[in-house]
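Peer 1: Fold the following and give me the result.
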Amino acid sequence: MASHTDPRSLFTNHHAWLQSWLVRKMGNSFDAADLAQDVFMRVLTRQHTQPLGEPRAYLSTIAKNLMVDHWRRRALEKAWLETLAAMPEAETPAPEQRLMFLETLMEIDRVLDALKPPVRKAFLLAQLDGYTCPQIAKELQVSLATAERYISRALKQCYSLRFES
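Peer 2: Below you'll find the model as predicted:
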């Protein structure tokens, strides 16, 4: 008998259920099918040493995390398309550049999402609102040294994107 940790067994026993569950959550079968595939790809890349007591709970947890990523990506794409639509036609980037910019935005979003909330807020205050470190310290009610550390951490994470690619 196949183990509950065996990806083939998980797929055989739970794929139809997972896809139905995702259709209800996502509202369409196309996105649900893509996400179900992504869930099982994640399962394949993880090493399981113990049997899963609740395989559906495990699969749905992975699916929920992927749905959050999916909706975040959609919101980012929508904002990017709105930005492009507002640009004068002469300044609109070429299709290859558009894709490159969108992929870069998604990577930055991924990096920022991984930061602790105060670090992310400090970085966004500096980058989007033009706050100085003393202003950030006051806004976040932390010391100047802490505000500077927050900015430094966030910048290091963003710079690391250049070396991952």
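Peer 1: hey, let's count contacts and neighbours off CA atoms from now on
Peer 2: Fine.
Peer 1: Which stretches in the protein count as helices?
Peer 2: Counting by DSSP state H, the chain has helices at residues 7-26, 29-45, 55-86, 95-114, 117-129, 133-140, 144-164.
Peer 1: Another sequence for comparison is provided below:
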Amino acid sequence: MSGSPKLEDIYRAHHPWLSNWLQKRLGCHAQAADLAQDTFVKLITKPKKFPNLQEAKAFVTTIAKGLCIDHWRRKQIEQAWLENLKLAEEYRHIDEVAQRAIIDTLIILDEWLAKLPDDVTRAFIASQVQGFTYAEIADQLQLSERTIKRYIAQALVHCAQLIDD
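Peer 2: Have a look, this model is predicted:
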């Protein structure tokens, strides 16, 4: 093959390997198939030229690793929600469609908050989710109340900007 490999060559050369690789990591054939396809969809949406198939494989692997991390993170969020659902009597009546919407919202919020510094995220969650006062959060994080107010404002502005986008 001369020149850059085409997408179909990359797909043919690496899809079977990628599917097996993902299957070993995920333990689920269907999930592996979905993530393998998602990997190549990302490659289609952001085309890139590679000098050879080996370079393409390295890039495909990087994309797939990122998708695995996202998958596991979503699974952790979903599991945490379901565990909390068992403990919270007032939420037990929520139907599956509403639960899915809540989980999807939590996943999006997690992605947004992951872009903020850890202390800002902790302060925001403590305030908005756990209901702690600014003074309690300041005590927990060993920061001033003024800093906590600034952190909460920063997180709210960040989320508002992402909603606008």
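Peer 1: Mean neighbour count for the helices of the first structure - can I get that in CSV?
Peer 2: Below are the helices of the first structure laid out as CSV (neighbours: other Cα atoms under 10 Å):
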stretch, mean neighbour count
helix 7-26, 16
helix 29-45, 17
helix 55-86, 14
helix 95-114, 14
helix 117-129, 17
helix 133-140, 18
helix 144-164, 15
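Peer 1: Let me have those in a markdown table, adding distance to residue 1 of the first structure as columns.
Peer 2: A markdown table is the format used below for those (distance: least, Cα to Cα, whole Å):
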| stretch | distance to residue 1 of the first structure |
| --- | --- |
| helix 7-26 | 9 |
| helix 29-45 | 19 |
| helix 55-86 | 16 |
| helix 95-114 | 40 |
| helix 117-129 | 46 |
| helix 133-140 | 56 |
| helix 144-164 | 42 |
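Peer 1: Return the distance of whatever residue of the first structure lines up with residue 150 of the second structure relative to residue 127 of the first structure.
Peer 2: When the first structure is aligned by TM-score structural alignment, residue 150 of the second structure is paired with residue 149. From residue 149 of the first structure over to residue 127 of the first structure the distance is 15 Å, taken as Cα to Cα, to the nearest Å.
Peer 1: next one: residue 121 of the first structure
Peer 2: For residue 121 of the first structure, the distance to residue 127 of the first structure - Cα to Cα - is 10 Å.
Peer 1: now swap in residue 145 of the first structure and tell me
Peer 2: With Cα to Cα as the criterion, residue 145 of the first structure and residue 127 of the first structure are 18 Å apart.
Peer 1: again with residue 164 of the first structure
Peer 2: For residue 164 of the first structure relative to residue 127 of the first structure (Cα to Cα), the value is 22 Å.
Peer 1: Then residue 13 of the first structure?
Peer 2: Remark: distance between residue 13 of the first structure and residue 127 of the first structure (Cα to Cα) = 48 Å.
Peer 1: Could you do residue 141 of the first structure as well?
Peer 2: Residue 141 of the first structure is 18 Å from residue 127 of the first structure, by Cα to Cα.
Peer 1: Likewise for residue 36 of the first structure?
Peer 2: Distance of residue 36 of the first structure to residue 127 of the first structure, computed by Cα to Cα: 37 Å.
Peer 1: what do you get for residue 39 of the first structure?
Peer 2: In terms of Cα to Cα, residue 39 of the first structure sits 34 Å off from residue 127 of the first structure.
Peer 1: In the second structure, which residue is most central in space?
Peer 2: Nearest to the mean C-alpha position of the second structure, by Cα atoms, centre = their mean, lies residue 70 at 4.0 Å.
Peer 1: After alignment, which residue of the first structure pairs with that residue?
Peer 2: Residue 70 of the second structure maps onto residue 69 of the first structure when the alignment is built from TM-score structural alignment.
Peer 1: got the contact list for its match?
Peer 2: Contacts for residue 69 of the first structure (Cα atoms under 8 Å, 6 or more residues apart in numbering) come out as none.
Peer 1: Kindly recompute the last result at 10 Å.
Peer 2: Under the criterion of Cα atoms under 10 Å, 6 or more residues apart in numbering, the contact list for residue 69 of the first structure reads 63, 75, 106, 110.
Peer 1: How about residue 81 of the first structure?
Peer 2: Taking Cα under 10 Å, 6+ apart, we find residue 81 of the first structure in contact with 75, 87, 98, 102.
Peer 1: Distance check, the closest residue to residue 124 of the second structure other than its chain neighbours against residue 126 of the second structure.
Peer 2: Spatial nearest neighbour of residue 124 of the second structure, excluding adjacent residues (Cα to Cα, 6 or more residues apart in numbering): residue 152 at 5.3 Å. According to Cα to Cα, residue 152 of the second structure stands 10 Å off from residue 126 of the second structure.
Peer 1: Thanks again, I'm all set now.
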